[in-house]
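Novice: Sharing a model prediction with you, sequence too.
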Amino acid sequence: MDTSLSWIKAYVPDLDCTAQEYTDAMTLSGTKVEGFTEFDKNLDKIIVGKINKIEKHPDADKLVICQVQINEEGEEVQIVTGAANVKEGDKVPVVLDGGHVASSHKDGENENGFKIKKGKLRGVESFGMMCSIEELGSTTDMYPDAAKDGIYILSDNPEYKDAPIGSDAIELLGLHDVTFEYEITSNRVDCFGVLGIAREVAATFGKKFVPPVVTKTGNDEDVNDYISVDVQSPELCPRYVARVVKNIKLAPSPEWMQRRLASVGIRPINNIVDITNYVMEEFAQPMHAYDLDTIEDHKIVVRKANAGDPFKTLDGQERTLDDSMLMICDGKKPIGLAGIMGGENSMITDDVKTMLFEAATFDGTNIRLSGKKLGMRTDAQAKFEKGLDPNNAMDAMDRACQLIEELGAGEVVGGAVDFYPVKKEPLRIAYDPAKINALLGTDISEEDMIRYFETIDLPVDREKREVIVPTWRQDLERMADLAEEVARFYGYDNIPMTLPSGAATSGGLSQKLQHEDMVREVVENYGFCEGMTFSFESPKVYDKLNLSEDDVLRKSIQITNPLGEDYSVMRTSALGGMLTSLATNFKRRNQEVRLYELANVYLPKQLPLTELPDERMQLTLGMYGKVDFFDMKGVVQAVLERMGIKAAAVKYDPNAGKSFLHPGRQAVVTCDGQSVAYLGEVHPEVQKNFGIGTRAYLAVVDMKVVSSLADFDVKYEGVAKFPAMTRDISLTMSKDVLAGEVEEIIRIRGGKLLESCELFDIYEGEQLTRGYKSLAYKIVFRASDRTLTDDEVNKCMDKIMNGLGEKNVVLRQ
């Protein structure tokens, strides 16, 4: 947000300060000034001169010698120039010997300006320089009557032609001005207009705020005879104001308006466009104008777009709409993207006769989302998306119509169409001086607080001790906000340092964060390093992972305005990023790599989205080197045990069904019937797709499920008083029988006397029938109240062997 000091002074006429004083005071009162530009910086000894005589240069065809009068007493100086647009009798800005200009036609701009010295041009002495508008540090946007190439002829402008010779040209041109750049927070929507800034300036410097007096406009006609308005989406358009202006006379706007617009970076175009831009900057209320003759049925309809409809905007771009976007339509077609940009089909031409002016308020969230989806960003959109005050719309409209009449730009039709079904009322906030002082650590009287409130146009109901907050101060919602207003104008630098008065509370991690820290500790102890990859990825990664067309992982959320195709969807798995990281390390010849990532994946419940997706935290592990499937299995088991999930409760199913894992070296891990993880060796084709030239292993742990199953209750048992009895058995079985299945039977059939079961040998070889394997277990029995007998242990072993026999598992002979 930019404003010029002269524009501010139009509403705070008694303001008298330097640019630095203004910057410091405004920043301390809460309206941060990021910087300022002084128009008259490096300009001095520049006066109004009159060319009395022009002669040709004796030795140069393109140079002339001018005798320039520099005061009312008739004193003249000789100046040699190459400008072709000067003539005798012209009044021009003249910089005298020793003076400075902002730039030189030779060397361009210079931070410190250029000093003008007397010298000789082709043997003829010159004692100064006549100036162009650029040499005065300005542009033809601010001074449209100035020549683009040549000296600024002041006498061609009626406003300057009678200027006294020798007077200050900088003062005459209004160049003793400053432009300030502000950092306005999004909650101070009122300060996105010059009037809002001026109100803050008046309060900060204790001066009177004098807003423009807006007068009634309009002839005896009725606007309803020209236009009707139908708002079909009032939740997205709480107010819509329309007025009609006929007998339009397009012309340049006056210089004072052009100068103010140019000072804030807006290029003047014509009186009508300039008025709408001027009111937008003054009132922070965007406006739009339509050629009434292009509006079918002379009817405005505010409605949502039809999904898939094309619409060409004023910038010539054709855009595809969806049914969430708000449109301004006439009786038959869309003519504008509400709050963003008009349509090419409603473009105003030079032969316009009658115009419709629009001032409305739209839902800020909808405007922002629509702009994001369409990849658009406009000044009006930037204001609308912050949430404008609907009560400001009519004031802005009346101001625009007043300027139209004052500048002779057209004839305003009487009345206005005003759709405003639910009026926004001022908010009343109770205040308590004692609580405000306690919050600030101050001792400010109630009278001073009331004075601060009233200084910034916040009326106070003294009887009820309530502040009546105008609708344009949407940032004030509670007493703490009022305390901030008091602090701003009391002065933050005046508040003494005090210790916090509130009770101290100890912080702590949530259960979710505690679980994440536990997992990090485990995997880092196993040598894994944490990585972080993008949540956005390319849909091409699904093909690299060998996913089928109907795989649930392919159902990802499309990003409306992606950085590029490689970042166009929200990831449904972190495997793509993990495999890419492993591939990068392999290419860099890192021999042993272990990586993990603890991050969200985004699983939509349905597409297109109708509700927020399931943001599910997953632990993704990846490694290669001197490791195998069982190393990864051990890490996963350690993670589960750290989360309080006992090994006995965990089952491994080799039929995981993951197309990106080796079909014979993968497993899904379940507990209580829920899938908690899966792991395996990367499929050879997937390894090749990602450029990993060695066997690699992956595991994914569902942290949401694991956290729900976590059990940290500790049961303490005394040291065993009675001896244990051990049996070692070697079993023969088909290779299809899983070790986990064998161990589960041993645990169940072993009963309460079983203390532990440990696999200590695996054998496959010539001594066994093809397709068979041997597993050897150490089984430990113990009773807590007695010494077990061989007979008791033998009975347990018989039960175990009977159970194993049902799986065709027998003792090895």
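Specialist: Yes, it's here. Numbering: from 1, shown residues only.

Novice: CA atoms for contacts and neighbours, from now on please.
Specialist: Will do.

Novice: show me the contacts for Asp230.
Specialist: Neighbouring residues of Asp230 by Cα atoms under 8 Å, 6 or more residues apart in numbering: 299-302.

Novice: elements contacting the helix or strand hosting Leu96?
Specialist: Per DSSP states H and E: Leu96 is located in strand 91-104. Here strand 91-104 touches strand 44-56, strand 108-115, strand 128-130, going by 3 or more Cα pairs under 8 Å, 6 or more residues apart in numbering; DSSP states H and E.

Novice: The ones you listed: which one's closest to Ala776?
Specialist: strand 108-115 (86.8 Å; Cα to Cα).

Novice: can you pull out the helices in the stretch 551-700 of the chain?
Specialist: Using DSSP state H, counting those that start in this stretch, the helices of the stretch 551-700 of the chain run over 575-587, 629-642, 684-690.

Novice: let's bring in a second model and compare:
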Amino acid sequence: MLVSLNWLKQYVDIDGIAAEELAEKITRSGIEVDAVIDRSKGMTNVVVGHVVSKEKHPDADKLNVCQVEVGEGDIRQIICGAPNVAAGQKVIVALPGARLPGGVKIKKAKMRGQESNGMICSLQELGVEGRVVPKKYAEGIYVLPEDTVPGSDALELIGLRDTVLELGLTPNRSDALSMLGVAYEVAAILSKEVKLPEIAYNTISEKAEDYIKVRVEAKENPLYAAKVVKNVKIAESPLWLQQYLMAAGVRPHNNVVDITNYILMEYGQPLHAFDYDALKTNEILVRLASEGETIVTLDDQERTLKAHNLVITNGQEPVAIAGVMGGANSEVTTDTTTVVIEAAYFDGFSVRRTSKELGLRSDSSARFEKGVDPNRVLIAGERAAQLLAELAGGEVLEGTVAVDDLDKSPARVVVSPDFINNRLGMKISLEEMLSILNRLQFDVEAANGLLIIDAPTRRQDIKIEEDIVEEIARLYGYDEIPMTLPEGNEQIGGLTPYQEKRRIARNVMEGAGLLQAVTYSLTSDELAQKFTLKAEDTTRLLMPMSEERSTLRQSLLPHLVEAASYNIARKADSVALYEIGSVFLGKTEEELPFEEEHLALIVSGKWVDHAWQGEKLSVDFFIAKGIIESLFEKLGLTDRVSFEKASVDGLHPGQTAAILLDGEKVGLIGGLHPTERKRYDLKETFVAELNLNAVLAAQVEELVYVSVPRFPAITRDIALELDRSKPAGEIIEIIRNAGTKLLKEVKVFDVYEGDKMEAGKKSVAFSLTYFDPERTLTDEEVVSAHNKVLKALTEAGAELR
């Protein structure tokens, strides 16, 4: 809801309070103000101009040379390209030195050799959204009324010296979907009075009932009223009305339509105007539609109706969809002279269902869905008649034709002050409670220790005692509610060790640049056991939604592969995802699927792509392995983890390894098989999956910190000739077993399989680090330890190069 403060001032005195302060007070009382919008946007030096003359630019087909009076006797030459500029118009002019939205500064300039001393402005150039600019001026400059004075402040004239509050309303506060509803709220906050519009107009001797009859067949419509206004002159609305509507986010059309929209925003009561002559009959019949019946709505779309849709008809055919939108066959046009104003109360459920089925939402349907004030329906119709008489020269026929079976009685709530104070945990006096309820204009009586409250019908959300508690609390001030500690045994919340480790796992994945994915636990029979670490009996649903969602998964990877494929197909050239979720293996003693938490990841495309530095790096096996190793390092399990070659259906046979923790298989890692990549239209893609339950349950010794070593380490590099099928991990294990306690680290730093090697052979280079934290090692000690390693390697069949 957009609330113009200039408009709000018509109903409640807010002079002397800054917009930001008012917004803060409204927010603290329970309705959040999402934004405070200055409509002037810091603009200066924008005045009214009078186009004295217009001539074609001598050197440009689409430009005009205009002589514009911007003050008494002050005529400026301005070049304008708007298609609708004409001599005699009153327009908006930004003079040299003016500042417009977007940091635009107006200067004197020459355009194709002709001097231009300012700019004739459209509303869009003044920061008004294009969707609310009248269609007549959507493609050109805005033309002001003829009686405006050249040189006067244009921003004041068109209502841009205004501030708008954007309210973020919750569904229960439908009363604040109107200016009067907001006025009641602000008046309660500021302890002010609400000034309601005075409704008074003259009627002619003819009676409305002689022109129109109203019948209601549908129970979904307990109140329908019609007023008739003759001799209406269709024209543009006055400037003040257009500006109020634009500030509220509504596009002006003509005076009749604008009046109904104005009252919609003022009272929160939707109205509709029919062209009386276009109705073709003197009857309005409210009924349910026939199955398959059609109507062309005001947006020129043909709508097919269902038997439960409520429609307004002329007794023969639909002329409006009740509460949603009018029909094109009864639309008010420039030829309209007699108008029928509809003021009705439609059932919110019926309107919502119709609106949803037709995919047609409007400001009217939004208000009927949430509930309008039953006591404002007829008043809104009277207000429309008044404005049609004032602004459209209409003659109002005497009386209102109505069918009224609507219960307009207020909701009664009885609550004790003790109940309120107990719920709030504080002591508010009875006098303060009565004061708050009176400020809210609730009818209240204190009797026998109870508050007997009749909530106004505009507040459809007040039904039970707790609603009154909320009203008292928010107007008293949420900040005034004291803070208290809960009674009872002290229980300090926290994460379990497992939860802490799982959070570490998430942080490692996200720190590595992976995004979290959440996929279905249900999959197809074909994919249920694909990539699984441990195949068990699958669990199939008795009545699945589809075959693709029929079986509980035993691996996270199939759906992650599908997620990567989905993103790649939508022009995401690189994908890095992880998921932590349950897989379902076999059954427990209770005959339920056994849940086991797993972690899986997938990387595809580029890992590094720095175009500026010319640096690119595609994902490979070692990037995926590095992420897994980072997780084990963070969990303190590095020395207990190893990798060994494995074979898994769907993974590349030369790029797949099992992940072992203390010699037990807890996961797998590998590249997607080319066949699988082709099936999912993926580039080089690598995946990994861990049994997170097993990994996080592993006991870790308490972390012990040691002093930073003062003694140097010594490294020795060796290159070994091995069979190509020999895993480097086995050689590292031999080196570690043969090394003395001085050997602290072993790393592979090079692998060579080129033409310098024998067929079936490869060269693997290792770096060995020797170190003693207590002293500096001698060469003799290092040589002795290193020789033991070389001997063990020779015995194992490795050849030193």
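Specialist: It's in. For clarity, every value in this text was computed on a predicted model and none was experimentally measured.

Novice: TM-score of the superposition?
Specialist: The pair, once superposed, lands on a TM-score of 0.58 when counted by TM-score structural alignment, normalised by the length of structure 2; 539 aligned residues with a Cα RMSD of 4.5 Å.

Novice: Distance to Asp40 of structure 1, secondary structure and neighbour count added to the contacts of Asp230 of structure 1, as a markdown table?
Specialist: As requested, those are exported to a markdown table (distance: Cα to Cα, whole Å; DSSP: H, G, I helix; E, B strand; the rest coil; neighbours: other Cα atoms under 10 Å):
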| residue | distance to Asp40 of structure 1 | secondary structure | neighbour count |
| --- | --- | --- | --- |
| Lys299 | 50 | strand | 16 |
| Ile300 | 48 | strand | 23 |
| Val301 | 49 | strand | 20 |
| Val302 | 48 | strand | 23 |
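
Novice: Which of those residues sits closest to Thr276 of structure 1?
Specialist: Closest approach to Thr276 of structure 1 among the contacts of Asp230 of structure 1 (Cα to Cα): Ile300, at 19.1 Å.

Novice: Looking at structure 2, name the residue matched to that closest one.
Specialist: Superposed on structure 2 with TM-score structural alignment, Ile300 of structure 1 falls opposite Ile284.

Novice: does that match really touch Lys213, like I thought?
Specialist: Yes - counting by Cα atoms under 8 Å, Ile284 of structure 2 touches Lys213, with 6.1 Å between them.

Novice: any chance of the helices of the stretch 551-700 of structure 1 in TSV, with distance to Arg594 of structure 1 and mean neighbour count too?
Specialist: TSV is the format used below for these (distance: least, Cα to Cα, whole Å; neighbours: other Cα atoms under 10 Å):
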stretch	distance to Arg594 of structure 1	mean neighbour count
helix 575-587	8	20
helix 629-642	10	18
helix 684-690	16	17
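
Novice: Just send those back as CSV, with distance to Asp177 of structure 1 too.
Specialist: CSV is the format used below for the helices of the stretch 551-700 of structure 1 (distance: least, Cα to Cα, whole Å):
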stretch, distance to Asp177 of structure 1
helix 575-587, 55
helix 629-642, 68
helix 684-690, 62
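
Novice: Return the residue of structure 2 aligned against Glu405 of structure 1.
Specialist: Per TM-score structural alignment, Glu405 of structure 1 is aligned with Ala389.

Novice: Outside of stretch 272-287 of structure 2 itself, list whatever touches it.
Specialist: Contacts with stretch 272-287 of structure 2, where a contact means Cα under 8 Å, 6+ apart, come from 211-218, 221, 256-257, 260, 310-315, 319, 326, 329-333, 336-343.

Novice: Please indicate which of the residues you listed are buried?
Specialist: The neighbour-count criterion (16 or more other Cα atoms under 10 Å) marks 211-216, 221, 256-257, 260, 310-315, 319, 326, 329-332, 336-343 among these as buried.

Novice: quick one: which of those residues sit in strands?
Specialist: 213-216, 310-313, 319, 326, 339-343 (DSSP state E).

Novice: Nearest to Ser546 of structure 2 among the residues you listed?
Specialist: Nearest to Ser546 of structure 2 out of these is Leu310 (Cα to Cα; 36.2 Å).

Novice: Structure 1: which residue goes with that closest one?
Specialist: By TM-score structural alignment, Leu310 of structure 2 lines up with Leu326 in structure 1.

Novice: And the helices in the stretch 601-750 of structure 2, which stretches?
Specialist: Counting by DSSP H, counting those that start in this stretch, the helices of the stretch 601-750 of structure 2 are 621-634, 674-680, 692-697, 728-738.

Novice: how about the shortest one, aligned to which bit of structure 1?
Specialist: Applying TM-score structural alignment, one finds that helix 692-697 of structure 2 aligns to no residue range of structure 1.

Novice: And that helix, what does it pack against?
Specialist: Packing partners of helix 692-697 of structure 2 (3+ Cα pairs under 8 Å, 6+ apart): helix 497-511, strand 593-604.

Novice: hmm, back to that, switch the contacts of Asp230 of structure 1 over to CSV; also include distance to Ala400 of structure 1.
Specialist: CSV is the format used below for these (distance: Cα to Cα, whole Å):
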residue, distance to Ala400 of structure 1
Lys299, 22
Ile300, 20
Val301, 22
Val302, 22
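
Novice: and Asp175 of structure 2, helix, strand or coil?
Specialist: Secondary structure, DSSP: H, G, I helix; E, B strand; the rest coil: Asp175 of structure 2 is helix.

Novice: Need the counterpart of it in structure 1.
Specialist: By TM-score structural alignment, Asp175 of structure 2 lines up with Asp190 in structure 1.

Novice: OK, contacts around its match?
Specialist: For Asp190 of structure 1, the contacting residues are 196-197, 283-284, 472-473, by Cα under 8 Å, 6+ apart.

Novice: now swap in Thr334 of structure 2 and tell me
Specialist: 234-235.

Novice: mind checking how far Ala719 of structure 2 is from Leu223 of structure 2?
Specialist: Ala719 of structure 2 sits 94 Å away from Leu223 of structure 2 when distances are taken as Cα to Cα, to the nearest Å.

Novice: Thanks a lot, catch you later.
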